[in-house]
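[1] Give me the fold of what follows.
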Amino acid sequence: MKDGLKQRLVAQARAEGFDACRLCRPWDVRHVPERLAAFLARGYHGQMGWLEERSQWRGAPEVLWPQARTVIMLGESYTPECDPLAGLEQKTSGNISVYARNRDYHDTVKKRLKRLARWLIDAAGGEVKVFVDTAPVPEKPLGQAAGLGWQGKHTNLVSRELGSWFFLGSVFTTLDIETDPAEVDHCGSCRACLDICPTKAFPAPYQLDARRCISYLTIEHKGPVAEELRPGLGNRIYGCDDCLAVCPWNKFAVAAREVKYHARADLVVPKLADLAGLDDAAFRERFSGSPIKRIGRDRFLRNVLYAIGNSGEGALCHVAQAHCEDADAAVADAARWAVLRLRRDANGLE
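    Reported below is the predicted structural model:
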């Protein structure tokens, strides 16, 4: 290994825009296969069949690429400029997860990873592979093994330097580079993230039942959402930040340096009536370059209609009524549910 490679690597990562850089071995997450197997056995993954299909890779990174000797874990802040929970009080508007209020972070982070990987090859040789949330890589366990943060009681990674608001990326390399000590759990007795969840998606600390998670329900879940869970969605139309937002470690969060992570004005509490009026072409145009685009107009409209039903605003009843015969069964079901709920609210019925 060339002298000072790790120090130069960390400096280069900073220069590329990353806020944290730590290293571990691919085999430093021996506990993952057992935990993943238990998660899958309980059915907590819901419709995310890809978690089960590639579990042998997701549970053991050394199987994914046996030649790899070092994993470089990178963190990049996307800390919001305002309180992400404030929009939940504006019932006639939609609340979008902070990470999705501008460009798709996958594209931005991956470009940085590729530049860093090319620099590493030029500096020391070896082979590399880059990953950012689109391959069967256990990024959060690897992040803890590298000392980037620890998996909190909400199962997300928390950092003493970055709080909860940061994206993860990784560079696997055949080079043998000095690693960092793993991070330990600093949650203590706090359970703020568990208690705030509107749909009670945490059966126990450090366990997530995705089938009840609003992020899963509004993004990954296809078809109608179970009726008993719909009120808990509130006006969240894409993702949910509640468990992240209440973490006390966010007092150490650093501001997002990348302007592409700053919220677009039209994606901060947009009016539900306006969103419900988008046809497929208008939906694609409005969310071009956004991660929201990948769920499609129908699933997005389903979410908007649930929010309309939860708004308590009778004036939105006609907006929902217009979709009661939609060609998509889940949209039509959501529209009818919204109309019925708003009428019940207007009549003072439970």
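[2] going forward, measure contacts between C-alpha atoms and count neighbours the same way
    Noted.
[3] mind listing what's buried in the host helix or strand of A334?
    In this structure, A334 sits in helix 329-346 according to DSSP states H and E. For helix 329-346, burial by neighbour count (16 or more other Cα atoms under 10 Å) applies to 330-343, 345.
[4] what helix or strand is F167 on?
    strand 166-173.
[5] after that strand comes which helix or strand?
    helix 192-196.
[6] helices and strands around that following helix, which ones?
    helix 242-245 (3 or more Cα pairs under 8 Å, 6 or more residues apart in numbering; DSSP states H and E).
[7] What is the subsequent helix or strand relative to the helix it packs on?
    helix 272-276.
[8] List the buried residues for that following helix?
    For helix 272-276, by 16+ other Cα under 10 Å, it's 272-273, 275-276.
[9] give the contact list for G143.
    22, 73, 149-150, 157, 168 (Cα atoms under 8 Å, 6 or more residues apart in numbering).
[10] Max pairwise distance over those: which two?
    Across these, no pair lies farther apart than R22 and L157, at 13.8 Å, counting by Cα to Cα.
[11] Second input sequence below; structure requested for side-by-side comparison:
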Amino acid sequence: MASHDLVISPVSSKSELKAFVDLPWRLYVEDPHWVPPLKSEVHGIISPARNPFFDHAEAQYFLARRGQKVVGRISAHFDRLAHSMPAEQGMGPGAGNFGLFEAGDAEIGAALIRAAEGWLRTKGMTRVVGPISLSIWEEPGLLIEGFDHAPTVMMGHNSPAYRAMIEGAGYRPVKQLKTYELDITQEFPPLIQRIIASGEKNARIRIRPVDKSKFDEEAAVILRILNDAWGNNWGFVPITDHEVEHFGKQLKPIVREDLIMVAELEGEPVAFMITLPDLNEAVRPLNGSLFPFGWAKLLWWLRNPQVRTMRVPLMGVVQRLQASRLASQLAFMMIEYIRRNAVARYGASRGEIGWVLDDNQGMNAIADAIGSKVNKVYQIYEKAL
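    The predicted structure follows:
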């Protein structure tokens, strides 16, 4: 398909994949808040041989060119596990996705979205939910608020112009994802401290750090809680054992035992909280490459990460406790223990919680209670094909 000298074509070679990965370096060269990802990591995400997402998903990548110059990109993909979920939870039968969207101008954006929709139609999809790059567990949503500071590890950043492109293509907002930031050098309000102190006197409750020497067992405990806790959430897609193993290997270098807590009630694990040092602080100066000296700098940082920001990407309490006061108490206790460790051992001063669904009343209330403020908003859209 072509418009004037604009041509959209499917990616079909290694050189085109390289061009697909490299494009953002040109588009964001003047954006001070864009964090260049490690190119090897991006290639790993989009490679069916390296990403277990493709055990249950298919994707096609497209490039936009004007003459010989690459000026845009997009992925079209669908997840068969998402098709097994109820439609009222956001995905469901016939739901396809687009993601990894970058476009130099509105004409390019419109043409790329049409190409993605066309491919999804050929695969029998009846609805598009996006942008999601590529899995709901990776980088979902389009940044619409919070362009004035860099994203933390595993969070997206995009041009403010993309909102008009996507909405101009007929997409309507369906869900917002928020991130919250807070000053973790400050103690929490007295009421929260009293709730934590009360929990510490309760013999039924135990908050413990994970044991990295039992990595696989601990990952299984967290996965069991996660799939239960998040099972009714909008957009939820179960994580497979293969994906847990894969993510575990990826995250193991930045996992710190004292930053991941499991809450037990009468000996049963019922809640967890994962906190990660903001790897983006170490990756940003490398400009996408571990060579020639980037790998040494990163390894040195990983030995004892000293960071400004800690991110909480995942937190969950089993469903049977979610409506109880105990759920909030366990959450406050885990947050406080990790806060203390983050400040004392890693020099952190800032925390970021998220993403959090806009209708997750429990988590939004917890974020408000500890004095955190929304610092970024991501939007997910949908459109019937």
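[12] Quantitatively, what TM-score do the chains reach?
    The TM-score (TM-score structural alignment, normalised by the length of structure 1) is 0.29; 168 aligned residues with a Cα RMSD of 6.7 Å.
[13] In terms of neighbours, single out the busier of R22 and L157 of structure 1.
    R22 (26 against 23; other Cα atoms under 10 Å).
[14] For W337 of structure 1, see how far away that one is.
    In this view, R22 of structure 1 and W337 of structure 1 are 48 Å apart by Cα to Cα, to the nearest Å.
[15] what helix or strand is D107 of structure 1 on?
    helix 105-124.
[16] quick one, helices of the stretch 101-250 of structure 2?
    Under the criterion DSSP state H, counting those that start in this stretch, helices of the stretch 101-250 of structure 2 are mapped to 106-122, 162-168, 190-200, 215-229, 241-251.
[17] Pick the most buried one from those helices.
    helix 106-122 (a mean of 20; mean count of other Cα atoms under 10 Å).
[18] what packs against it?
    So helix 106-122 of structure 2, by 3+ Cα pairs under 8 Å, 6+ apart, packs with strand 6-10, strand 57-66, strand 69-79, strand 95-103, helix 162-168.
[19] Now render those as a markdown table, adding distance to V317 of structure 2.
    Output for these, formatted as a markdown table (distance: least, Cα to Cα, whole Å):
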| stretch | distance to V317 of structure 2 |
| --- | --- |
| strand 6-10 | 43 |
| strand 57-66 | 28 |
| strand 69-79 | 26 |
| strand 95-103 | 28 |
| helix 162-168 | 34 |
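[20] Out of the ones you listed, which gets nearest to L23 of structure 2?
    Across those, closest to L23 of structure 2 is strand 69-79 (Cα to Cα), at 7.2 Å.
[21] just checking, what packs against the closest one?
    Short answer (3+ Cα pairs under 8 Å, 6+ apart): strand 69-79 of structure 2 packs on helix 14-27, strand 57-66, strand 95-103, helix 106-122.
[22] As a markdown table, those with distance to I222 of structure 2 would be great.
    Shown next, in a markdown table, are those (distance: least, Cα to Cα, whole Å):
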| stretch | distance to I222 of structure 2 |
| --- | --- |
| helix 14-27 | 32 |
| strand 57-66 | 24 |
| strand 95-103 | 27 |
| helix 106-122 | 34 |
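[23] And the next helix or strand past the longest helix along structure 2?
    The longest helix of structure 2 (DSSP state H) is helix 325-346. Downstream of helix 325-346 of structure 2, the first helix or strand assigned by DSSP H and E is strand 350-357.
[24] Show me what that following strand is packed up against.
    strand 172-183, strand 309-317, helix 361-369.
[25] can I get the ones you listed in a markdown table with distance to I113 of structure 2?
    Shown next, in a markdown table, are those (distance: least, Cα to Cα, whole Å):
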| stretch | distance to I113 of structure 2 |
| --- | --- |
| strand 172-183 | 14 |
| strand 309-317 | 29 |
| helix 361-369 | 33 |
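[26] Determine which of the ones you listed approaches N227 of structure 2 most closely.
    That would be, of these and by Cα to Cα, strand 309-317, which comes in at 9.1 Å.
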